[in-house]
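Student: Sequence and predicted structure below; questions after.
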Amino acid sequence: MTKQSSKPAPGAPPRRARPGTDAPARPADPGHANTLAASADLLALRAQLSRAEKAARRAPAPTPARAARPQAPLKPQRQAELGGVSTDDFSLAQAHARLRDAVYDGRYHLCPHAIGHARAEGFLEHDVLNVLLTGRVRAVYTQERRWLVCGYFEACGVALPLHVVAEPHRDGHVDIVTAFVPKHPHHIISRARLAVMLRYDDEHVRARTAHAGNRVGHRGKGRWKKSA
C-alpha cells in the first residue's frame, strides 16, 4: 500500500485559502480613502454651521439705541410753579428710604383727606401702601416738608395712576396727607395747587331751601309760577 503525497501535482491549479487562514491583504485604494475623509470633513462643517445658526437664533437681537430727545425748556409760568420743589436724585433717594422704613415699621397715619379721596375714586388703603413701597418719589416740597410719591393701582384689571402726598415727622412717623388719581400722571403738582386741593376738596356741599318770592327784576304776588 502506497502513501499519498500532499504535494500538488505539477501543473495543477493552486488551492484556495480556507476561511480563517491568513490571506494576503489587498492594497488599500487611495482614492476611496480620500473620498471618506472628504465626506467626514463635509459632515463636520455642516454640524458647525448648524450649531452657529442655532446660537445666532438664540442670541437676543441688540436693542437699537434711541437718540435722546432734547428736553424743551420750561415756560416761565411752569418754572414759577415749581419753585420750592426739589427733584434732585439725592433728595428723592433719601426720602424714599425713610418712607419705606416708616411703612415697614407701621409708623404711618392715613389722614381724613386721603380717606375721602379713596372713597370717591375707588382705591383702598393697601393700594396707597403699595404705592409708597413700590412707587417713585418724584418731588420733595422743601418748605412744607412733604413728598410726592407716584405709582399705580389696579382696578377691574386696569392699571390706574395714583399720587400720594406724605409728610414725615422728626420721630420717624409719616402722615399720608392725601392720595388722588391725577389727570396727568407724569405731571408734578405745584405747591399752590396742592395747597388749594387740601384746603377746599374736603368741603361738603351745603343745601339751601329756596323760599317763594319774586325773581330778580320781576314783580309778582310772591308765589311760585307754574312751569309750562
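Tutor: The structure has been received and is ready for your questions. Numbering: from 1, shown residues only.
Student: From now on I want contacts and neighbour counts done on CA atoms only, so please keep to that.
Tutor: Will do.
Student: Show me the helices in this structure, by range?
Tutor: Assigned by DSSP state H, the helices in the chain fall at 30-58, 76-81, 89-104, 112-121, 125-134, 191-200.
Student: Could you list the buried residues of the second one?
Tutor: Pointing back at helix 76-81 there. Residues of helix 76-81 classed as buried by neighbour count (16 or more other C-alpha atoms under 10 Å): E81.
Student: sorry, back to before: buried deepest among the helices of the chain, which one?
Tutor: Each of the helices of the chain was scored by mean neighbour count; the highest is helix 125-134, a mean of 18, by mean count of other C-alpha atoms under 10 Å.
Student: Comparison target, given below:
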Amino acid sequence: MKIEEFRHRIAQGKYLIKTHAIQHALKEGFERKNMLEAVEKGKVIENYPQEQRLLICGTTYLTEQIAIYLHIVCEYSEEYIEFVTAYIPDEYLWENPPFKRRR
C-alpha cells in the first residue's frame, strides 16, 4: 500500500491507534496528533506486504521550535489502518536522518 492511500484513509477517519502506540507516546513525550502529523509528512522506510505492515518515518513538532522524527508501525486491511506502535528512533540503531538501519 502506498503512503497516499494511508493519508486518504486517515483523512476519512478509517484508522485506530492501538494501546501500545499510546503507551509509547506517553512514555516518550509525544501525542496522538504527533503520530498523525508524522504519517502526513512521512515516507515509508520499510514495507512488509505479506504482513500488511509498514514502517513510516516522519517529522512532527512537539513545540513550535522542537521538531523530532517519529517511527510509526502500521498494519492495514481493506477496512482501516492500525497504528501498532510509535516511537522516537534510537540514534544508535538508525542513521541520521533515521530512514535506514545502521549495520
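Tutor: Nice, I can see it. All values reported here derive from a predicted model rather than from experimental measurement.
Student: and D171 of structure 1, which of the helices of structure 1 is closest to it?
Tutor: The minimum distance between D171 of structure 1 and those falls on helix 89-104, with 10.1 Å, by C-alpha to C-alpha.
Student: what sits up against the closest one?
Tutor: Defining contact as C-alpha atoms under 8 Å, 6 or more residues apart in numbering, one finds that helix 89-104 of structure 1 is touched by 108, 129, 132-133, 136-140, 147, 168, 172-174.
Student: Please identify which of those residues is nearest to R58 of structure 1.
Tutor: R136 (34.8 Å).
Student: In contact with the spatially most central residue of structure 2, which residues?
Tutor: Central residue of structure 2 (C-alpha atoms, centre = their mean): I72, 2.1 Å from the mean position. When contacts are counted by C-alpha under 8 Å, 6+ apart, I72 of structure 2 touches M35, A38, V39, L55, I56, C57, F83, V84, T85, A86, Y87.
Student: what lines up against it once you look at structure 1?
Tutor: Per TM-score structural alignment, the equivalent position to I72 of structure 2 in structure 1 is V164.
Student: And its match, how far from A55 of structure 1?
Tutor: 48 Å (C-alpha to C-alpha, to the nearest Å).
Student: Is A38 of structure 2 in contact with A67, as I believe?
Tutor: No: A38 of structure 2 lies out of contact with A67 (C-alpha atoms under 8 Å); the separation is 10.4 Å.
Student: what residues are shared contacts of the two?
Tutor: T59, T60.
Student: Can you report how many residues lie near the closest residue to P185 of structure 1 other than its chain neighbours?
Tutor: Nearest-residue entry for P185 of structure 1: P161, 6.0 Å, with adjacent residues in sequence omitted and distances by C-alpha to C-alpha, 6 or more residues apart in numbering. Neighbourhood size, P161 of structure 1 [other C-alpha atoms under 10 Å]: 18.
Student: check contacts around P161 of structure 1.
Tutor: For P161 of structure 1, the contacting residues are C150, G151, Y152, F153, V181, P182, P185, by C-alpha under 8 Å, 6+ apart.
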